[in-house]
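In: need a structure here:
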Amino acid sequence: MANDLQLNLGTLRSSMQLTLHTHHASRIWHGRDASQGRATIIGLNGFISVMNKMKRAAELDDPYADAWMLRIEEKLNSTKASIKALREQIDLALSEVPEALSMGENLNVQPVRLPLFVNAQLGFMAVYLLADYDDLARRLILAHHTALIDRRTLEHLLNEGAHALRSLFSLAQQFKASGVKRDDYLSNTPAALKARERFGDVPEDVLDGSARSPFAPPLMRRPASGVEHPGTSGRDVDVPSECFDQTHVVEDDAQVAIPSEEQC
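Out: You can find the predicted model right below:
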């Protein structure tokens, strides 16, 4: 009788929001419009949209999406290292505050709170980087206000951090789903030939599934080389689109999806 018990479970959701205290971080969220001959760069919300599309393409067995996930993950790690290096510089400056002086956190009395609906793990990694940059900017402004750094140093470090994030987002702008699957690529179908002409060749280790981002979705098919990707146990796995509730929209048409179950 217990086996006949029906559980009418709803979807799993977690309410999330990002709090920003500085105009510098807010501008990174919104991106940069084309002006004075500079190219348009998407903001964090646009980056999240691209990562959602990239993950979905990887779910559909697009080998180019897998290659792009590795490329973006590498860029995320280098961006994180850049912001960490900037943080170490400002921490060193703030360490010069005498023990007799107590300084609290430099917080905005009216911060902006932005709702987050993120489906791709690489999108979350960028959210953490923007939060780190916001914290960096707050500390830099405090250090300048208390005469620990001069204005030139303030502007230089702020620009360095902003450049690192915008470089990441600019790279993501180049992603385009190929529309082909691994079988198409291996069979040299007309669509795969067009994809090769447009995007180049897929590295062999990406094609056979031995080189994949740890955040890549399970492969829909057994890798051609017989190499099992950790977590798939050699089984063909397909994550259907029905597992996602694609009803949330954030700015700049950044459609996102939230898993309806931990495992569908």
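
In: Could you use CA atoms for every contact and neighbour count after this?
Out: Fine.

In: Excluding its own residues, what touches the helix or strand encompassing residue 130? List them.
Out: Element membership for residue 130 (DSSP states H and E) is helix 121-145. For helix 121-145, contacts defined as C-alpha atoms under 8 Å, 6 or more residues apart in numbering pick out 18-22, 24-25, 28-29, 44, 47-48, 51-52, 72-73, 76, 79-80, 83, 86-87, 90, 93-94, 106-107, 118, 149-151, 154, 157-158, 161-162, 165, 215.

In: Next, the second sequence, to be compared with the first:
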Amino acid sequence: MTENTKKAGALHSELRIELHTQYAINTWTGRPASEGKPSLIGMPLFFRLISKINRDSLADNPYADAALLAIEAMLDSAAQQFQGWLDEINGLLASQFPGPVSVSSVASTAPLDIAVHSHTPLGYRCVYLLVGFDQLILRVFQAHHYGLMSLKTRKEWLHRGSHQIRRIFTAALRYRSFPVTRLDIAGDTEIAHQAAAHFGELETAVLLGTRRSRFSPPANPESLKLLSKALKSKKAGRK
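Out: Predicted coordinates for the structure are as follows:
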């Protein structure tokens, strides 16, 4: 490389979101424990939890890979669910108003503007889900306001929407980091036995890296090779 060679600087980008409903804002911030009410984690803590799982995956921990795969599946399922619900509410709003009636889109007069910083793609995907939840709640409140939805039905929508995100937060919160790698499992070490006793056996496809989140860090090819060889040997020994 010559002295005249120019190098590009570090890449930089900023993502911001606007939240229009208090329900979405409360989901972002979480809630501390109080008398009669348990604590609820918010998005910033979820970012830290999912980053820890991602770091464990980068360290070749197959249990972290399984956790990322499960959380990704939950995010994909919830995104599809929210889109279906939005279509349903939009259809309700479009079909129930008499022909001459027109209604503007709904938005907060002072939405909360948030700069989002996640170290993992799955963190950002959960943020997009929260924005979808916010948009759903806006439509639900609008339908209730104009007499197209009962208070009971409105509460049911709020609960089912919130539940989709809370279950993902809970999955990340339940993850427990354990210092085990594929090399440990290939070597049938004591730490591998402890991990299996504590977490249970992993699906072979997850162990061998053929089933993993599309956002997981690349698996270590050398450890995959050794583990594949060890599993084949173990299987042959059972015959």
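
In: hmm, back to that, tell me the first helix or strand C-terminal of the helix holding residue 130 of the first structure.
Out: The helix or strand immediately downstream of helix 121-145 of the first structure is helix 151-172, counting by DSSP H and E.

In: what's the mean gap between the very next helix or strand once past that following helix and the aligned bit of the second structure?
Out: Note on helix 151-172 of the first structure: by DSSP H and E, the next helix or strand toward the C-terminus is helix 182-187. Helix 182-187 of the first structure differs from its equivalent in the second structure by a mean of 1.1 Å after superposition (mean C-alpha distance after the TM-score superposition for the first structure).

In: now stretch 75-83 of the first structure
Out: Its aligned residues in the second structure lie a mean 2.1 Å from stretch 75-83 of the first structure after superposition (mean C-alpha distance after the TM-score superposition for the first structure).

In: Tell me which residues of that stretch come out buried.
Out: For stretch 75-83 of the first structure, burial by neighbour count (16 or more other C-alpha atoms under 10 Å) applies to 75-76, 79-80, 82-83.

In: ok so, going back, so of the contacts of helix 121-145 of the first structure, which ones are in helices?
Out: When DSSP state H defines the helices, the subset of the contacts of helix 121-145 of the first structure inside them is 24-25, 28-29, 44, 47-48, 51-52, 72-73, 76, 79-80, 83, 86-87, 90, 93-94, 151, 154, 157-158, 161-162, 165.

In: Return a selection command, for use in ChimeraX, containing the buried ones of these.
Out: ChimeraX command restricting these to the buried ones, with burial defined by 16+ other C-alpha under 10 Å:
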select :24,25,28,29,44,47,48,51,52,72,73,76,79,80,83,86,87,90,93,94,154,157,158,161,162,165
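
In: Quickly note the distance from the closest residue to residue 59 of the second structure other than its chain neighbours to residue 132 of the second structure.
Out: In space, and not counting its chain neighbours, residue 59 of the second structure is closest to residue 181: 7.1 Å by C-alpha to C-alpha, 6 or more residues apart in numbering. Distance, residue 181 of the second structure to residue 132 of the second structure, using C-alpha to C-alpha, to the nearest Å: 36 Å.

In: Tell me the residue in the second structure aligned with residue 29 of the first structure.
Out: Matched to the second structure by TM-score structural alignment, residue 29 of the first structure sits across from residue 28.

In: what sits against that match?
Out: Applying C-alpha under 8 Å, 6+ apart to residue 28 of the second structure gives the contacts 42-44, 130.

In: likewise residue 188 of the first structure?
Out: Residue 188 of the first structure neighbours (C-alpha under 8 Å, 6+ apart): none.

In: which residue in the second structure lines up with it?
Out: In the second structure, residue 188 of the first structure lands on residue 188 (TM-score structural alignment).

In: and what of residue 54 of the first structure?
Out: Aligned partner of residue 54 of the first structure by TM-score structural alignment: residue 53.

In: Leaving out chain neighbours, which residue sits closest to its match?
Out: residue 64 (5.4 Å).

In: Residue 208 of the second structure now?
Out: Residue 208 of the second structure's closest residue in space is residue 224 (C-alpha to C-alpha, 6+ apart), at 5.8 Å.

In: Confirm the one you found sits in a strand?
Out: No. Under DSSP: H, G, I helix; E, B strand; the rest coil, residue 224 of the second structure sits outside any strand and is assigned helix.

In: Would you agree it is in contact with residue 181?
Out: No. In this structure, residue 224 of the second structure is not within contact of residue 181 by C-alpha atoms under 8 Å, at 10.4 Å.

In: More neighbours: which of the two?
Out: Each of residue 224 of the second structure and residue 181 has its neighbours counted (other C-alpha atoms under 10 Å); residue 181 has more, 22 against 19.

In: The more buried one and residue 219 of the second structure, how far apart?
Out: With C-alpha to C-alpha as the criterion, residue 181 of the second structure and residue 219 of the second structure are 11 Å apart.

In: shared neighbours of those two, which are they?
Out: Each of residue 60 lies in contact with both residue 181 of the second structure and residue 219 under the rule C-alpha under 8 Å, 6+ apart.

In: Which residue is the nearest non-sequential neighbour of residue 83 of the first structure?
Out: Spatial nearest neighbour of residue 83 of the first structure, excluding adjacent residues (C-alpha to C-alpha, 6+ apart): residue 161 at 5.9 Å.

In: Please tell me how far the one you found sits from residue 133 of the first structure.
Out: According to C-alpha to C-alpha, residue 161 of the first structure stands 7 Å off from residue 133 of the first structure.

In: Touching both of these two, which residues are there?
Out: Joint contacts of residue 161 of the first structure and residue 133 (C-alpha under 8 Å, 6+ apart) are residue 83.

In: So residue 115 of the second structure is in contact with residue 15, correct?
Out: Yes. Between residue 115 of the second structure and residue 15 there is a contact under C-alpha under 8 Å: 6.0 Å.

In: Sort out which residues of stretch 3-23 of the second structure are buried, please.
Out: 19-21, 23.

In: Actually, stretch 153-172 of the second structure.
Out: 157-158, 161-162, 164-166, 168-169, 171-172.

In: residue range for it in the first structure?
Out: Aligned using TM-score structural alignment, stretch 153-172 of the second structure spans residues 153-172 in the first structure.

In: how close does the matching stretch sit to the second structure?
Out: Mean deviation for stretch 153-172 of the first structure: 1.1 Å (mean C-alpha distance after the TM-score superposition for the first structure).

In: So what touches that stretch?
Out: Here stretch 153-172 of the first structure has contacts from 24, 28, 31, 41-44, 47, 50-51, 72, 75-76, 79, 82-83, 86, 129-130, 133, 137, 140-141, 144, using C-alpha under 8 Å, 6+ apart.

In: Right, I'll leave it there.
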